[in-house]
Each structure stands twice: as structure tokens, then as C-alpha cells.
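**Student:** Just need the structure, nothing else, for what follows:
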Amino acid sequence: MGRMSPEVMQHPLDTAWQNVFTYASWGIVLIMVVIAVRKAKTERTPFYLMAIVAAGVGAFAEPLYDVAFDLWFYDAKADGTPGAAQAHFTAFDIVQPNWTHSGYIILYAMACLYAGKRIYDGRMTRVNLFQIWLLEIAASCVFEVIGTGVNVYTYYGPYELRIGNYPLVIGVLEGTQVMLFTVLAVQIWRRVKTGWGTAALIPAFPITMLGGNFGLGWPIIIALHLDEPSFSSTIVWIGTFVSIGLCALAVRGASLFLPEPPEDEAPAPVAPPPVRERVPA
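**Tutor:** From the prediction side, this is the model:
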């Protein structure tokens, strides 16, 4: 892990806010499941439920993300001793709160619920995809600005371009991951022959989650973990903007894989103007 001080490890967890995050997030997940079940019945596809399952299973990979991006979930009691977090497992000495799985489902599967069918039907344009990307970035920022501001967890690395305690580059990477997973998930949905084929979303999630965050975020990851004297805030600024730029390119690339609109709704070709014959004088 990066340059984490003992103060970060011994920082007390706000258990009241931990309860808010736990119960509120799992309540939202329950609503998502109800919506997914209704969609499954009306559209005769398990796609929406499988997207929720894929994000939930993929949450077990969160510790890899935590190590790379210097994320620490607070676990200390008021006296600095560990054991305050309601966690379901620990990896790399980082506790994983119960709400990490619900948080994954909300952040990464929600777009499949509200935009998946639109993409499937070929009604999503490149502009629409970028609009959803910005919406997902904004949602990520709101959630994590709150989380990092109420003593639930922190990004302790030497980030630049923070909103409060939250590094903006993280929100951009998360929003990009949502776009990559959603577009790939819909492409799988369109190609499988049976409902069980949508189970391919389960491996697709970590491929886009880890591939997107590490593949697009490697400039900021390396910049954060350079050893002295190589490390400097200027390099972190550069890594931040390079990763953000790579994210924009990735969303642009994902837009190339959007399904085409139905033939009966495709714009009709524009007929050339009639050519007037010149009448001889």
C-alpha cells in the first residue's frame, strides 16, 4: 500500500454514518431487485437481475481496488483500537464493510436498469452515452463526497484535484467503468440464445471493473506510488489528467459498439435535388 500514516489507520469510524450507509444502501438495492423482477416478467429476460448479481459478486474484488487507489475503510474505535466496522471479510489488512456490496450494485448495475433496454433497442446515441457518463460521475461524486466527509472511509493517497476529501479522478474512473460494463453487458444480452446466457455478465463485470480502473487509471496509480525523490505533486497532476483523458477516449470507443437503431426507424436517405435541364436559348 501507499504512504498511509498511523493516524489514518487509527482514525475513528463514525458508526452512526456506517449504519446510514448500510441500511440506506441495502434498502435501495431491495428496490432495484423489485424493479429487476418486474422487468424480468414484462420483458422475459433475467438480464437486469443478472446485472445486479454480477455487480454483487464483483464486489469481492474491492480489496484489489483499495490497494491500488489508496482507499482505507475506517475500522478504529474511539480509542484507536480496531473492530468498529461491520465487515464481512478482510483482505490486505483492509476491512470490507457490509455496504460495499450494496454500493457496488447501486453504482455499477443501476445504469443497466434505466438504460439497458434503450441501448438494446438501438435508441442510445453517442451524445446520450456521454450524458449518462456525466450523470454517473456526478452520482459517484455525491455518494463519495459524503462518505469521505463523514468519517466512514478515505482516500489517503497524495491526490490532487479533490472535491472536499474526494479525488475527482476516482469519480471519472467509476463513471467510465459503468459505461464500459453497461455497453458490454447489453452486447452480451443481444447475442445469447437463452436466459442463462446472461450469466456471462458475472465474468464480464470484473473484466471491465479491473480492466477499466487499472487500464485507464494506471497513470494516476503509478503517480501516487512513485518513490522519493521521483514523486512530486506535478506528476500526480499529470497522471490525473492523463487518466481522465483516457476515460473520455474509452467512452468514445464504447459508443462505437452501441447497437444500430431498427431499420424501420433509421433515418431515410436524403434524395439528391433534381437536376434541371438547361433549355437551349
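**Student:** When you work out contacts or count neighbours from here on, use the C-alpha atoms and nothing else.
**Tutor:** Noted.
**Student:** L226: neighbour count?
**Tutor:** Residue crowding around L226 was assessed by other C-alpha atoms under 10 Å; the count is 14.
**Student:** how close does it get to Y166?
**Tutor:** Separation of L226 from Y166 (C-alpha to C-alpha, to the nearest Å) stands at 21 Å.
**Student:** Not counting its neighbours along the chain, what's nearest C141?
**Tutor:** What sits nearest to C141 in space, not counting adjacent residues and going by C-alpha to C-alpha, 6 or more residues apart in numbering, is G171, at 5.7 Å.
**Student:** Also L168?
**Tutor:** Residue nearest to L168 in three dimensions, not counting chain neighbours: R162, with 5.6 Å by C-alpha to C-alpha, 6+ apart.
**Student:** Equivalent analysis for L134, please.
**Tutor:** Nearest non-adjacent residue to L134, counting by C-alpha to C-alpha, 6+ apart: G175, 7.3 Å away.
**Student:** gap between the helix or strand that contains that neighbour and the chain center?
**Tutor:** Per DSSP states H and E: G175 is located in helix 168-191. Centroid separation for helix 168-191 versus its chain: 7 Å, with C-alpha atoms, centre = their mean, to the nearest Å.
**Student:** Buried ones in that helix, by neighbour count?
**Tutor:** Within helix 168-191, the residues scored as buried using 16 or more other C-alpha atoms under 10 Å are 168-189.
**Student:** ok, the closest residue to R126 other than its chain neighbours to F205 distance?
**Tutor:** Distances taken as C-alpha to C-alpha, 6+ apart place S255 nearest to R126, at 5.4 Å, with adjacent residues excluded. Noted for S255: a distance of 18 Å to F205, by C-alpha to C-alpha.
**Student:** let's see this one next to it:
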Amino acid sequence: MPTQPIDHPLNLTMQAILTYGSWGLTLVLLALAVRMGLRERTPFYVLMVLASMVAAFAEPLYDAGMSLYFYSTDGMFTHFTAFGVPQPIWTHSGYAVLYASAAIYIARAIGRGTLTARGLYAFAGIELAMSSVFEMVGINGGAYEYWGPHAFRIFQYPLVIGVLEAAQVVCFAVVAAILRDRATRPRHLLGLFLLFPCTFFMANFGAGAPVIIALHLERHSSALVALASVLSIFAALVLIHTAAQCIPVVIGRGRSEPVVVAGQRDGVGV
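**Tutor:** The predicted structure follows:
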């Protein structure tokens, strides 16, 4: 069985790229979220971004399950360690860039009644591509690795990870849109801070359960890991399909533009 690469040297140049690049993009994303919120008179988009960033404090759970290790030799920018995995400070900005960026536009389109099931599938594909590119750069650039016996790797990146990430993003976006539609007070939108980790682990530890168990079996089997990866990919695709079927429920009132009426339900939801 592979073991954590605790002595693998960290590429400090790649760390700098991931840190400053992702935090710079996060500031841009927050500015866009503020602008969108001002237009529609809602904190919804900003809260979606902040919820993703706060949820990154639970990243060690994911690392333990998916056998991910951030290289932690001298020079690492880290702020805490859990489950034996030091956490880089760019995980919070990485969550915003990878997950919240797509989710806010999906939720916005759902709220406006302009997103179809086919459109959601397209967003899932975009998210898969974004996650794959980001992680392939980080992995091959020497910042971290998935050290477990994963199957179906592309440039050292396990395909199952990308599909699960796409599922988690669309699920969060759809559930967030439902919350926004049903909210009767602005404070209800704070539920996003719970919804993000719930949908994150629902997808990754729910649909991803077969591959997580296979990765950590006492007796390693490459064939079993491959089969479990296929099962987890299928489960993630079912989640995406299920989320797509929820869209007509969310936009059942069929409005094409947000309605803002002080003190009424529609006004708070947007």
C-alpha cells in the first residue's frame, strides 16, 4: 500500500502560484459577487462564496478519505494540521475559485428561470474541466498528490475526483437556489454555511463511498479500486441528473427576472 509522501519536497514556486493566484482570483470573484448582489439587492452571492471558503476548514476530512497529501517540507504556508495533513492557506481561496465561482452562476440562472437540465449538465462539464486543469497543475507542479491507489489517473489526477467535484458543485448550487427561493428573511441565507459542507460531503463521501472504502482496504486490490471508482462515478452522475430534475421545482413560478418587493418573500429571496 502507498504511504503519505511526508518527505516529498514542496515546489515553492508552485505554492506561490497557487497561493497568490487563487487569492487574487478570489478577490475578483468576491467583487463580482458584490456587484451581482447590489444589482439584485441580496447578500446571496457573497454568502455563497464565503460559505465555500469557511467550509475549507473541513478539508482534512476529505484528505483522509481520498488519500490526498499536501507536501509539507520547509517553506510551506500552513495554518493548521489535522489527520496528519498540514493545510496550505490556499485551500480557502481554492474552494472559492473551484466551487463557488460556478455555483453562483448556476444558482443565478436557476433563479432567473433560464437554466434547463441540459444547461446544468453543461455547467457540470465546465466544472469538471476547471477542477481537472487546476488539480493537474497543482499535482504535476509539485504542490500535493493523491497518494492512494487510485485508478483511471490522467496526468496523475484521478478521474473520479473530478466527477465527484462536479456533482458537489451542482448539488450545492441547486440547493442554494431552493433556499433563496424559499427564504423569508435575509438571515435565512446564512444556512448556506451549513448547506455547502452538507452537499460537499454528501457527494464526496456519499457517492464517493465505494472508492473511499476500496482505497483504504487492508488488503489492496487494484481491480476493486477500479470497480469502486466506476461505481462512484456512476453515483456522481446520478446526483447530477437528480439535481437537474429539481430545476423545474425551483423555478416553478416561471419568473424571468428577480422580483424585489420590500417585506415580501420574493424580495428577500433575491
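**Student:** Can you give me the TM-score here?
**Tutor:** Scored against TM-score structural alignment, normalised by the length of the second structure, the superposed chains reach a TM-score of 0.91; 254 aligned residues with a C-alpha RMSD of 1.4 Å.
**Student:** still on that earlier bit, the helix holding G175 of the first structure vs the second structure, mean deviation?
**Tutor:** With mean C-alpha distance after the TM-score superposition for the first structure, helix 168-191 of the first structure departs from the second structure by a mean of 0.6 Å once superposed.
**Student:** how far out from the middle of the chain is whichever helix or strand comes after that helix?
**Tutor:** Next along the chain after helix 168-191 of the first structure, taking DSSP H and E as the criterion, comes helix 201-224. Here helix 201-224 of the first structure is found 10 Å from its chain centre; the criterion is C-alpha atoms, centre = their mean.
**Student:** Go through the following helix or strand past helix 201-224 of the first structure and flag the buried ones.
**Tutor:** Moving toward the C-terminus from helix 201-224 of the first structure, the next helix or strand (DSSP H and E) is helix 233-255. Buried residues in helix 233-255 of the first structure, counting neighbours by 16+ other C-alpha under 10 Å, are found at 235-237, 239-240, 242-244, 246-248, 250-251, 254-255.
**Student:** And stretch 99-109 of the second structure, by the same measure?
**Tutor:** Buried residues in stretch 99-109 of the second structure, defined by neighbour count with 16+ other C-alpha under 10 Å: 99-104, 106-109.
**Student:** Please work out how many residues are found near the alignment partner in the second structure of Y153 of the first structure.
**Tutor:** Using TM-score structural alignment, the partner of Y153 of the first structure in the second structure is Y144. Residues near Y144 of the second structure, counting by other C-alpha under 10 Å, number 23.
**Student:** my guess is Y144 of the second structure meets Y71, correct?
**Tutor:** Yes - if you go by C-alpha atoms under 8 Å, Y144 of the second structure and Y71 touch, sitting 5.2 Å apart.
**Student:** which neighbours do those two share?
**Tutor:** L10 (C-alpha atoms under 8 Å, 6 or more residues apart in numbering).
**Student:** Could you pull up the residues touching V170 of the second structure?
**Tutor:** Listed by C-alpha under 8 Å, 6+ apart, the contact set of V170 of the second structure reads 103, 106, 120, 123-124, 240, 243.
**Student:** what's the answer for H79 of the second structure, then?
**Tutor:** 86-89.
**Student:** Just the ones of those in strands?
**Tutor:** Mapping the contacts of H79 of the second structure onto strands (DSSP state E) picks out 86-88.
**Student:** What distance do you get for the residue nearest the centre of the second structure to T81 of the second structure?
**Tutor:** For the second structure, Y99 is the residue whose C-alpha lies nearest the centre (C-alpha atoms, centre = their mean; 3.8 Å). From Y99 of the second structure across to T81 of the second structure, the span is 22 Å (C-alpha to C-alpha).
**Student:** can you check A100 of the second structure too?
**Tutor:** Distance, A100 of the second structure to T81 of the second structure, using C-alpha to C-alpha: 24 Å.
**Student:** Same check on P248 of the second structure?
**Tutor:** Distance, P248 of the second structure to T81 of the second structure, using C-alpha to C-alpha: 43 Å.
**Student:** P210 of the second structure now?
**Tutor:** Taking C-alpha to C-alpha as the measure, P210 of the second structure falls 26 Å from T81 of the second structure.
**Student:** now Q87 of the second structure
**Tutor:** Distance of Q87 of the second structure to T81 of the second structure, computed by C-alpha to C-alpha: 6 Å.
**Student:** Pull up the overlap in contacts between the two.
**Tutor:** Common neighbours of Q87 of the second structure and T81 (criterion: C-alpha under 8 Å, 6+ apart): P60.
**Student:** Tell me which of those two has more neighbours.
**Tutor:** A direct count of neighbours by other C-alpha under 10 Å for Q87 of the second structure and T81 places Q87 higher, at 24 against 11.
**Student:** and I28 of the first structure, what does it touch?
**Tutor:** By C-alpha under 8 Å, 6+ apart, the contact list for I28 of the first structure reads I106.
**Student:** what's the helix or strand for it?
**Tutor:** Judged by DSSP H and E, I28 of the first structure forms part of helix 15-43.
**Student:** That helix against the second structure, how far on average?
**Tutor:** Superposing on the second structure and averaging over aligned pairs (mean C-alpha distance after the TM-score superposition for the first structure), helix 15-43 of the first structure comes out at 0.6 Å.
**Student:** next helix or strand past that helix?
**Tutor:** Counting by DSSP H and E, what follows helix 15-43 of the first structure is helix 47-58.
**Student:** which residues are in contact with that following helix?
**Tutor:** For helix 47-58 of the first structure, the external contacting residues (C-alpha under 8 Å, 6+ apart) are 33, 36-37, 39-40, 101-102, 104-105, 108-109, 112-113, 185, 189, 195, 198-199, 201-206.
**Student:** Trace I178 of the second structure over to the first structure, please.
**Tutor:** The alignment partner of I178 of the second structure in the first structure, by TM-score structural alignment, is Q187.
**Student:** contacting residues for its match?
**Tutor:** Contact analysis of Q187 of the first structure by C-alpha under 8 Å, 6+ apart lists Y120.
**Student:** Distance check, it against A204 of the first structure.
**Tutor:** 11 Å.
**Student:** A254 of the first structure too?
**Tutor:** Separation of A254 of the first structure from A204 of the first structure (C-alpha to C-alpha) stands at 15 Å.
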